[in-house]
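S.K.: Here's my sequence, what's the structure:
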Amino acid sequence: PNTKLMVKQLEQLISNHIRQKMTNQGDEIKEIISNRPLFVLFEKQLDCDTLTDHLQPKNILPIYKEKIDKLLLHTKDTLDDEMNILIENSIQEIMKTEVQKRAKIELELQTTGGKLVNALNTLKAQALASNSNINDLKSIKSLLLKMVSQLKEQVTQSSSKIVYEVDDLTQMEGEVTDDVAKRRIEVMAKYIEDVKHQMDLAGQEHAKLLLKIQILTEYKIRCDTLDKQLAQTQQAYQDLQQTLA
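M.R.: Modelled structure (predicted):
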């Protein structure tokens, strides 16, 4: 909206209200004078007659009407000028105060925004590390399951010798009896359970990190939106100063 036009409309509204009130007050003053006739002698404006003036009181309003009207008009015009200046100064002062408040909030938002960005970056790095840890645990679990499967196969075949791959680069050989293989399977099974537990904990922690990231991201968006609104308010105040200048 046109700020200058809105201010002028406000000034006109107040001016019309004041003028109407003063007109009403002027009419009341005139009515009071008219309702209080007086005995008057030698007044040309009242067509006085020395022979009959003592018989009939006269309405003395014609003597003062012109002066009352001029006084009311002068007062209305003076009040218009003073009221317009007062309104414009008041609006500027209000806007200045609000802008100062918003500038303080904006500074706090910028500081908070910077902290949010740092916190988000830290959380995202932690989330990446957490995800990498989960993948490592999955790889370990997969390798252990493969080793257990190989041991079980050897036990089933009653083989006295097993060869299995630990990874793509290392091979492990050894004379292994069924009892030894079974004990190894038991140990690996416990290790697998421990890895599963670690994966569960890591998954829970990862989910918490993702939730924190989501919350902080949404909060950052709200802060950015508010920061833009504050900037618009600052611009509006500057525009208002220019239009009222």
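S.K.: For the rest of this, base every contact and every neighbour count on C-alpha atoms.
M.R.: Noted.
S.K.: Which elements pack onto the helix or strand Val148 falls within?
M.R.: In this assignment (DSSP states H and E), Val148 forms part of helix 61-156. When contacts are defined as 3 or more CA pairs under 8 Å, 6 or more residues apart in numbering; DSSP states H and E, helix 61-156 packs onto helix 3-34, strand 161-165, helix 178-244.
S.K.: Kindly recompute the last result at 7 Å.
M.R.: helix 3-34, helix 178-244 (3 or more CA pairs under 7 Å, 6 or more residues apart in numbering; DSSP states H and E).
S.K.: Minimum distance to Tyr164: which of those has it?
M.R.: Among those, helix 178-244 comes nearest to Tyr164, with 12.3 Å by CA to CA.
S.K.: list the helices and strands the closest one packs on?
M.R.: Helices and strands touching helix 178-244, by 3+ CA pairs under 7 Å, 6+ apart, are helix 3-34, helix 61-156.
S.K.: Quick one: distance of it to the chain centre.
M.R.: The chain centre lies 23 Å from the centre of helix 178-244; the measure is CA atoms, centre = their mean, to the nearest Å.
S.K.: cool, stretch 144-160 as well?
M.R.: 64 Å.
S.K.: So which residues make contact with that stretch?
M.R.: With contact meaning CA atoms under 7 Å, 6 or more residues apart in numbering, stretch 144-160 is reached by Ile162, Tyr164, Glu175, Val176, Thr177, Asp178, Ala181, Ile185, Met188, Ile192.
S.K.: Kindly report the same for stretch 122-139.
M.R.: Contact with stretch 122-139 is made by Val195, Met199, Ala202, His206, Leu209, Leu210, Ile213, as judged by CA under 7 Å, 6+ apart.
S.K.: now, which of these sits nearest Asp81?
M.R.: Using CA to CA, Ile213 is the member of the contacts of stretch 122-139 that lies nearest Asp81, at 57.9 Å.
S.K.: so the closest one makes contact with Leu120?
M.R.: Yes - with contact defined as CA atoms under 7 Å, Ile213 reaches Leu120; the gap is 6.1 Å.
S.K.: Common neighbours of the two, please.
M.R.: Contact criterion CA under 7 Å, 6+ apart; residues shared by Ile213 and Leu120: none found.
S.K.: Quick one: work out the angle between the helix holding Val148 and helix 178-244.
M.R.: Between helix 61-156 and helix 178-244, the angle comes out at 170 degrees (axes from the mean of the first three to the mean of the last three CA atoms, to 10 degrees).
S.K.: To check against the first, give me the structure of this:
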Amino acid sequence: MSIKITTQQISMRYKERVLFHIPELSIGPNDAIYLKGDNGVGKTTLLKILSGLIQPSSGRIQSPTQSWQQILFPRLKFKDIIYLHQTPYLFDGSVYQNVAYGIRFNKESQKDKRAQIINALRMVGLETLADEHISVLSGGERQRVAMARAWILKPSILLMDEPSASLDKESIERLVIMAEDLLQRGASLVITSHQTNALTDLCKKQWWIKDNTLTESPLLQVIKKNKAQENIYAASNAN
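M.R.: Here you go, the predicted model:
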């Protein structure tokens, strides 16, 4: 399912310090956004606000298509939004159990659930480790498990907080496969990263938190093209 969420006048402050004030922004449907900014500007805080994990100091988040249930129970508007931390919390159990957790109450048969779980593990290259305890996995493998657990829920919006930090090339490529699949289903992604990689290459636009507010810039492809032109121009002037 594809959804769109919008925010109006959201701000976050800690005592007298204003972390950011953002007049308006929107996500979806089928957005891919690269969220940039220096350390401490509030990227993680913004993602947590958008996922409903924390409340902003002021402002509101809404969905133009929200149902009457979501109006009565505001938390429901976040049920299709998943926040994926760079050091995700994983349960004390097997790899299989961790991925299965999110669909444990689904009404499908156990056979269908197992097929979904194995498929998710296969996509991240961990199907042979399904019965291993989560504690034996490397950091990159644990991040892949977390991505599989998020993917299997088929979120409408996936917020990825530094998902590629300390990951090897294979792990990043596995995350890209799942991210691409979600985009093909109409989902939206917001990705933070301190450097460009195969995941940020999926993004079609970028947000930049700077000077306590957020600006949206053109397509990353255009930015890359302009950067390449700048490099060529600089090189020609140096000769």
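S.K.: May I have the TM-score of the superposed chains?
M.R.: Once superposed, chain against chain, the TM-score is 0.19 (TM-score structural alignment, normalised by the length of structure 2); 80 aligned residues with a CA RMSD of 6.2 Å.
S.K.: angle of the helix holding Val148 of structure 1 against strand 161-165?
M.R.: Calculated by the same axes, to 10 degrees, helix 61-156 of structure 1 forms an angle of 150 degrees with strand 161-165.
S.K.: what angle do helix 61-156 of structure 1 and helix 3-34 make?
M.R.: 150 degrees.
S.K.: Break down structure 2 into its helices, ranges please.
M.R.: Assigned by DSSP state H, the helices in structure 2 fall at 43-51, 68-72, 95-100, 110-123, 139-151, 169-184, 220-238.
S.K.: With mean neighbour count and distance to Leu214 of structure 2 as extra columns, can I get the ones you listed in CSV?
M.R.: Formatted as CSV, those follow (neighbours: other CA atoms under 10 Å; distance: least, CA to CA, whole Å):
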stretch, mean neighbour count, distance to Leu214 of structure 2
helix 43-51, 22, 10
helix 68-72, 12, 27
helix 95-100, 23, 34
helix 110-123, 16, 34
helix 139-151, 23, 27
helix 169-184, 18, 24
helix 220-238, 12, 16
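S.K.: For Met12 of structure 2, find the nearest of these.
M.R.: When the helices of structure 2 are compared by CA to CA, helix 43-51 sits nearest Met12 of structure 2, at 8.3 Å.
S.K.: helices or strands next to that closest one in the packing?
M.R.: strand 81-84.
S.K.: neighbouring contacts of the strand it packs on?
M.R.: Lys48, Ser51, Ala150, Pro155, Ser156, Ile157, Leu158, Leu159, Met160, Asp161.
S.K.: among those residues, who's most crowded?
M.R.: Within the contacts of strand 81-84 of structure 2, most neighbours by other CA atoms under 10 Å means Ile157, with 32 neighbours.
S.K.: Does that residue touch Ile191 like I think?
M.R.: No - counting by CA under 7 Å, Ile191 is not a contact partner of Ile157 of structure 2; they are 10.9 Å apart.
S.K.: before we move on, back to that, for Ala32 of structure 2, which of the helices of structure 2 is the nearest?
M.R.: Of all the helices of structure 2, helix 169-184 sits nearest to Ala32 of structure 2, with 7.9 Å by CA to CA.
S.K.: The closest one to helix 110-123, inter-axis angle?
M.R.: Orientation note: helix 169-184 of structure 2 sits at an angle of 130 degrees relative to helix 110-123 (the same axes, to 10 degrees).
S.K.: Relative to Ser171 of structure 2, which of the contacts of strand 81-84 of structure 2 is nearest.
M.R.: The closest of the contacts of strand 81-84 of structure 2, once distances to Ser171 of structure 2 are taken by CA to CA, is Met160, at 14.4 Å.
S.K.: mind listing what the closest one touches?
M.R.: For Met160 of structure 2, the contact set (CA under 7 Å, 6+ apart) comprises Tyr83, Leu84, His85, Val190, Ile191, Thr192.
S.K.: contacting residues for the last one?
M.R.: Going by CA under 7 Å, 6+ apart, Thr192 of structure 2 touches Tyr34, Leu35, Lys36, Met160, Asp161, Glu162.
S.K.: Turn the helices and strands packed on helix 61-156 of structure 1 into TSV, columns for mean neighbour count and distance to Leu72 of structure 1.
M.R.: Formatted as TSV, these follow (neighbours: other CA under 10 Å; distance: least, CA to CA, whole Å):
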stretch	mean neighbour count	distance to Leu72 of structure 1
helix 3-34	15	7
helix 178-244	15	28
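S.K.: Turn these into a markdown table, including distance to Lys104 of structure 1.
M.R.: A markdown table is the format used below for those (distance: least, CA to CA, whole Å):
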| stretch | distance to Lys104 of structure 1 |
| --- | --- |
| helix 3-34 | 24 |
| helix 178-244 | 10 |
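S.K.: Between those helices, which one is closest to Gln171 of structure 1.
M.R.: Nearest of these (CA to CA): helix 178-244, 16.7 Å.
S.K.: Closest one to Val176 of structure 2 out of the contacts of Thr192 of structure 2, please.
M.R.: Using CA to CA, those come closest to Val176 of structure 2 at Met160, 11.7 Å.
S.K.: measure that closest one to Tyr233 of structure 2 for me?
M.R.: 35 Å (CA to CA, to the nearest Å).
S.K.: Check Ser58 of structure 2 too.
M.R.: With CA to CA as the criterion, Ser58 of structure 2 and Tyr233 of structure 2 are 45 Å apart.
S.K.: hang on, the earlier thing: mind listing which of the contacts of Thr192 of structure 2 are in strands?
M.R.: Among the contacts of Thr192 of structure 2, DSSP state E puts Tyr34, Leu35, Lys36, Met160, Asp161 in strands.
S.K.: Farthest-apart pair in these, please.
M.R.: The largest distance within those, taken as CA to CA, falls between Lys36 and Met160 and amounts to 12.2 Å.
S.K.: ok, back up a step: the helices of structure 2: which one's closest to Ile27 of structure 2?
M.R.: Relative to Ile27 of structure 2, the nearest member of the helices of structure 2 by CA to CA is helix 43-51, separated by 9.5 Å.
S.K.: Geometric centre of structure 1: which residue is closest?
M.R.: Centroid-nearest residue in structure 1, with CA atoms, centre = their mean: Leu226, separated by 3.8 Å.
S.K.: Understood, closing this out.
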